[in-house]
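# everything below, folded, please.
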Amino acid sequence: MPDFETLSRKIGVGGSDPASVRKRIEAMERLLEGLFVVPGTKQRFGLDFILDLIPVGGDIVGAAMGAYMVWEARNLGMPKNAYVRMAGNVGLNALLGAIPFIGAVPDFFFRSNTRNLKIIKKHLDRHHPGTAIIDG
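Sure thing, here's the model as predicted:
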């Protein structure tokens, strides 16, 4: 039976190469921002919005998951100003979410993880064009 390292390399989730990083951050953004659809609309929401409904602990978990994307950006060798801006997005999201229950509303529209994904994709498209995926 193959070990974890071999399996993760085959499906592209365990590597440190830019293509693997791109897959992981896109999956994280989808989990946090676009997992569900509001019935009758095209408006998506994810785990980040749901976590904001849990006072204190939910904001901490959501911020930690958002910080993971910043960590991946740092490991990609992105410029410091890019991941500092990403950290600011995560911090603002955490501050907005700190308002019990009401804080989920601005988070529904701010979408810090989607903003951060765009920053990372812009870097990857410029410096690692082979990682680009054509959306259908």
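# C-alpha only now, for contacts and for neighbours.
Fine.
# which of the helices or strands spans the spatially most central residue of the chain?
Centroid-nearest residue in the chain, with CA atoms, centre = their mean: residue 29, separated by 3.5 Å. Taking DSSP states H and E as the criterion, the element that holds residue 29 is helix 18-33.
# mind checking how far residue 39 is from residue 79?
Computed with CA to CA, to the nearest Å, the distance linking residue 39 and residue 79 is 40 Å.
# re earlier: list the contacts of the residue lying closest to the residue nearest to the centre of the chain once chain neighbours are set aside.
Taking CA to CA, 6 or more residues apart in numbering as the measure, residue 29 lies nearest to residue 113, with 5.7 Å between them; neighbours along the chain are not counted. Contacts of residue 113 were listed using CA atoms under 8 Å, 6 or more residues apart in numbering, and they are 29, 32-33, 66, 69, 89-90.
# second input sequence below; structure requested for side-by-side comparison:
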Amino acid sequence: MDRQTANAIAELDLLAVLLDSRWRLPGTPIRFGLDALVGLVPVLGDAATGLVSAYIVLRARKCGAGNLLVARMLGNVLFDTVVGSVPILGSIFDVYYKANNRNIRLLRRHLIRKVARNSQTVIRHR
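Predicted coordinates:
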């Protein structure tokens, strides 16, 4: 993975944490982010965080995510946005589902596998 991709993933990771797990409920292991808070604002809150989540997926595409991975990530965003739009219960759902953190994990796993495959190809050609 090149330096530019690594920097982009680090930025996306910070954004995902801000949306999904920035703060912790005192005395519990439960973490939440802006997605759960902004989602309390009917319609606009979930639309806004859905757009930011879609931006993460678009940047993931530029980092090397393939069509199947992008589709899976968009599915996570869509699911999170639709279920998260249910008043009150949607914000509780957002606390537990964490679509953005999921998507960053998927992207990291994909890129690690890609690097491993490329390394094996180089070794075979020697």
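# tm score of chain vs chain?
Counting by TM-score structural alignment, normalised by the length of the second structure, the TM-score of this superposition works out to 0.84. Behind it: 114 aligned residues with a CA RMSD of 1.5 Å.
# still on that earlier bit, quick one: the residue nearest to residue 29 of the first structure is in a strand?
No: with DSSP: H, G, I helix; E, B strand; the rest coil as the criterion, residue 113 of the first structure is helix rather than part of a strand.
# to which residue of the second structure is it aligned?
With TM-score structural alignment as the criterion, residue 113 of the first structure lines up with residue 100 in the second structure.
# cool, and residue 97 of the first structure?
Under TM-score structural alignment, residue 97 of the first structure pairs with residue 84 in the second structure.
# show me what contacts its match?
Under the contact definition (CA under 8 Å, 6+ apart), the residues listed for residue 84 of the second structure are 39, 46, 90-91, 93-94.
# which non-adjacent residue is nearest the equivalent of residue 20 of the second structure over in the first structure?
The criterion is TM-score structural alignment: under it, residue 20 of the second structure has residue 33 as its aligned partner in the first structure. Ranked by CA to CA, 6+ apart and with sequence neighbours excluded, the top spatial neighbour of residue 33 of the first structure is residue 46, at 4.2 Å.
# likewise for residue 74 of the first structure?
Using CA to CA, 6+ apart and skipping residues adjacent in sequence, the residue nearest residue 74 of the first structure is residue 83, 6.5 Å away.
# could you measure the one you found against residue 119 of the first structure, distance?
From residue 83 of the first structure over to residue 119 of the first structure (counting by CA to CA), the distance is 9 Å.
# ditto for residue 100 of the first structure
Separation of residue 100 of the first structure from residue 119 of the first structure (CA to CA) stands at 29 Å.
# who's more crowded, these two?
For residue 100 of the first structure versus residue 119, neighbours defined as other CA atoms under 10 Å are more numerous around residue 119 (17 against 14).
# check the secondary structure at the alignment partner in the second structure of residue 60 of the first structure for me.
Residue 60 of the first structure maps onto residue 47 in the second structure when the alignment is built from TM-score structural alignment. Using three-state DSSP as the criterion, the local structure at residue 47 of the second structure reads helix.
# and residue 47 of the second structure, what does it touch?
When contacts are counted by CA under 8 Å, 6+ apart, residue 47 of the second structure touches residue 81.
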